[in-house]
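K.L.:
here's my sequence, what's the structure:
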Amino acid sequence: MERIVYVNGEYVPEQEAKVSVFDRGFLFADGVYEVTAVLNGKLVDFDGHMRRLHRSLSELQMAMPCDEGELLAIHRAMIEKNALVEGMIYMQITRGAADRDFTFPASATPTLVMFTQTRSIIDSAQAKTGVRVVTVEDLRWGRRDIKTVQLLYPSMAKMIAQGKGADDAWLVQDGMVTEGTSNNTYIVTADGTIVTRDLSHDILPGITRAAVLRCARELQMKVEERAFSVEEALAAREAFSSSATGFVSPVVEIDGKALGDGQPGPVARRLRQVYIEESLKAAI
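P.N.:
Have a look, this model is predicted:
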């Protein structure tokens, strides 16, 4: 089955999809994106993704290409046209095409693109075996709270991790972990407290992060939102990450040191189970 993508009002086969070479997303990474998980053909945390999309666009003084109702309809059409049961929908909005200039164009029509990816999210191999990470210096720009398409350094960090035989990288600034290449990060201390970096310009306000913390508190788990060091992470009882496409992913090794018994820990396993259960019930 040929994949159908959405480009500026049209559903077309992916081989026919085109965007202007003058698009500012291509020339300046002047764009934002959201990735929404799909389970059983339904969207997970869609309202949360829309709230963050509004914030990202506002921070960049960029216009919405259409209203939320239309975006929801397009997402659902993409699921139907691609017979997507489990996976994700990637949505990207750029400022649009304009003659190349560092200043924002006075007027430009936003570019809206969406495509689907089929992936086994619930029955994830990494959720069973755990993820091995290495720490890498965080050299990204200072507004990581905006979900922009400026992803070159996270991509480079992930390649550094793979070159060291690991699965992913945790980014570090001044000795403190900020986040993963494409996820929020957590450790579980010796007394069972879940620690994750507090929200600021330093990290992305993850939609899955918010849901996972809500689940943890409903399960009466102790949560601290604060920065934690690499040393704390290496001494942690367990660790995990969260993202829209990984849900809760246990981390079993950091910089070559196994955490606990080197297997996915009970806190991560429980949170993953509850998050999936709640997502299946609430998906739209």
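K.L.:
rest of the way, CA atoms for contacts and neighbours
P.N.:
OK.
K.L.:
contacts only, for the closest residue to Gly48 other than its chain neighbours.
P.N.:
Using CA to CA, 6 or more residues apart in numbering and skipping residues adjacent in sequence, the residue nearest Gly48 is Ile207, 5.9 Å away. By CA atoms under 8 Å, 6 or more residues apart in numbering, the residues touching Ile207 are 45, 48-49, 52, 243-244.
K.L.:
make a PyMOL selection of whichever of those turn out to be buried.
P.N.:
Buried residues among the contacts of Ile207 (16 or more other CA atoms under 10 Å), as a PyMOL selection:
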select buried, resi 45+49+52+243+244
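K.L.:
from what I can see Gly180 touches Val172, true?
P.N.:
No - using CA atoms under 8 Å, Gly180 is not in contact with Val172, being 9.0 Å away.
K.L.:
between the two, which one's more packed in?
P.N.:
The neighbour count for Gly180 versus Val172, taken as other CA atoms under 10 Å, is higher for Gly180 (26 against 19).
K.L.:
who's in contact with the more buried one?
P.N.:
Contact analysis of Gly180 by CA under 8 Å, 6+ apart lists 168-171, 241.
K.L.:
next one: Thr118
P.N.:
Neighbours of Thr118 in contact, by CA under 8 Å, 6+ apart: 84-88.
K.L.:
mind doing that once more with 10 Å?
P.N.:
37-38, 82-89 (CA atoms under 10 Å, 6 or more residues apart in numbering).
K.L.:
on that earlier part again, shared neighbours of Gly180 and Val172, anything?
P.N.:
Here Gly180 and Val172 have 135-136, 138 as joint contacts, going by CA under 10 Å, 6+ apart.
K.L.:
so what's the gap between the host helix or strand of Met156 and the chain middle?
P.N.:
Following DSSP states H and E, one finds Met156 within helix 152-163. In terms of CA atoms, centre = their mean, to the nearest Å, the gap separating the centre of helix 152-163 from the centre of its chain is 16 Å.
K.L.:
relative to helix 152-163, how tilted is the very next helix or strand once past that helix?
P.N.:
As assigned by DSSP H and E, the chain's next helix or strand after helix 152-163 is strand 168-173. Relative orientation of strand 168-173 and helix 152-163, computed by axes from the mean of the first three to the mean of the last three CA atoms, to 10 degrees: 130 degrees.
K.L.:
please generate a structure for the following sequence too, so the two can be compared:
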Amino acid sequence: MAKGTHSYLEDDRNKSIKIYVNGEILSRTDASISVFDSGFLLGDGVWEGIRLLNGELVSLDEHLERLFFGAKELDINIGCSRKELIKIIHKTLNANNMINNVHIRLIVSRGLKKTPYQHPNANIQGSTIVIIPEYKKADKKINEKGINLVTVNIRRGTSDTQDPRLNTLSKLNCILACIEADKAGADEGIMLDINGNISTCNSTNFFIIRKGEVWTSKGMYCLPGITRKIVIDICKEKNIPIYERDFSIEDVHTSD
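P.N.:
Reported below is the predicted structural model:
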């Protein structure tokens, strides 16, 4: 079971889920991709994590907007429209008879290569699309006991190195931060930007409450989180002071 903010209740039904792989619905044991796939070889692709709650795909439009934007930035042709992709998602959910407390990992890679080489001209066919739906009911105990955070040395990069605002399959930066945090006994790592300001956590966006105000980073060095936007919108709607600004780890230590 994942720890920290991603803790969920184990569910035996996940042992027999059906997974979508490029037009086929396959059993968990049979689902696979080629060792020559761009996603496996290079982490070359984009992904989204979408929740299914009470029959509703939460913030689906926003997730697909981010997916297609990321694919465009990477010059990846997903190979289908948003409407077609929604049909594929529902097809996968229906094959599993899923309605509630489901987490969907939607993955799009650049596709199959003829040889292990980074240049896209080595690709020999269109994108690879994989949809993995799992029963993942959040563990409420996390809300009761909270999580432990530690500031890590791994920093968020810039858009001219590897754009941290894109939800790509290449997660090495965050994985290294996660490993460092785990070795320090924490659930997640707080990551700074190149200027030493707070950016994000390794797998979640980060907010603090300070003197009655909600602070979060400017968003230049973190993923444009769907939940992050929802929190910001709720604060504005409820007239709660919310600021996207630079702030330091010292500000975090003195937060409410």
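K.L.:
just the helices in the stretch 101-250 of the second structure please.
P.N.:
Secondary structure of the stretch 101-250 of the second structure by DSSP state H, counting those that start in this stretch: the helices cover 141-145, 159-162, 172-183, 226-237, 249-253.
K.L.:
these: which one's closest to Lys211 of the second structure?
P.N.:
helix 249-253 (10.9 Å; CA to CA).
K.L.:
which strands or helices does that closest one pack on?
P.N.:
Counting contacts by 3 or more CA pairs under 10 Å, 6 or more residues apart in numbering; DSSP states H and E, helix 249-253 of the second structure packs against strand 188-192, strand 198-201, strand 207-210.
K.L.:
quick one: that helix aligns where in the first structure?
P.N.:
Using TM-score structural alignment, helix 249-253 of the second structure lines up with residues 230-234 of the first structure.
K.L.:
then stretch 228-238 of the second structure?
P.N.:
Mapped onto the first structure using TM-score structural alignment, stretch 228-238 of the second structure spans residues 209-219.
K.L.:
and the matching stretch, what's buried?
P.N.:
The neighbour-count check on stretch 209-219 of the first structure (16+ other CA under 10 Å) flags 209, 211-213, 215-216 as buried.
K.L.:
for ChimeraX, what selects the buried ones among the contacts of Thr118 of the first structure?
P.N.:
Remark: buried members of the contacts of Thr118 of the first structure, expressed as a ChimeraX selection using 16+ other CA under 10 Å:
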select :37,38,82,84,85,86,87,88,89
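K.L.:
can you lay out the contacts of Thr118 of the first structure as TSV showing distance to Glu253 of the first structure?
P.N.:
Shown next, in TSV, are those (distance: CA to CA, whole Å):
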residue	distance to Glu253 of the first structure
Ala37	26
Val38	29
Asn82	37
Ala83	37
Leu84	33
Val85	32
Glu86	28
Gly87	26
Met88	27
Ile89	30
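K.L.:
before we move on, back to that, the match of helix 249-253 of the second structure vs the second structure, mean deviation?
P.N.:
Superposing on the second structure places stretch 230-234 of the first structure at an average distance of 0.7 Å from its equivalents, by mean CA distance after the TM-score superposition for the first structure.
K.L.:
from the middle of its chain, how far away would that stretch be?
P.N.:
The answer for stretch 230-234 of the first structure is 23 Å, by CA atoms, centre = their mean.
K.L.:
with stretch 68-81 of the second structure instead?
P.N.:
Centre-to-centre, stretch 68-81 of the second structure and its host chain are 17 Å apart (CA atoms, centre = their mean).
K.L.:
where does it end up in the first structure?
P.N.:
Per the alignment by TM-score structural alignment, stretch 68-81 of the second structure matches residues 54-67 in the first structure.
K.L.:
Asp44 of the second structure against Val108, yeah?
P.N.:
Yes - here Asp44 of the second structure lies in contact with Val108, judged by CA atoms under 10 Å, at a distance of 8.8 Å.
K.L.:
show me which of these two is the more surrounded one.
P.N.:
Per other CA under 10 Å, whichever of Asp44 of the second structure and Val108 has more neighbours is Val108, with 27 against 21.
K.L.:
any idea what that one aligns with in the first structure?
P.N.:
Per TM-score structural alignment, the equivalent position to Val108 of the second structure in the first structure is Ile93.
K.L.:
my read is that its match contacts Thr111, right?
P.N.:
Yes - counting by CA under 10 Å, Thr111 is a contact partner of Ile93 of the first structure at 5.5 Å.
K.L.:
any idea how far the residue most central in space within the first structure lies from Val5 of the first structure?
P.N.:
Nearest to the mean C-alpha position of the first structure, by CA atoms, centre = their mean, lies Ser243 at 4.6 Å. Separation of Ser243 of the first structure from Val5 of the first structure (CA to CA, to the nearest Å): 23 Å.
K.L.:
do the same with Thr189 of the first structure
P.N.:
Distance, Thr189 of the first structure to Val5 of the first structure, using CA to CA: 44 Å.
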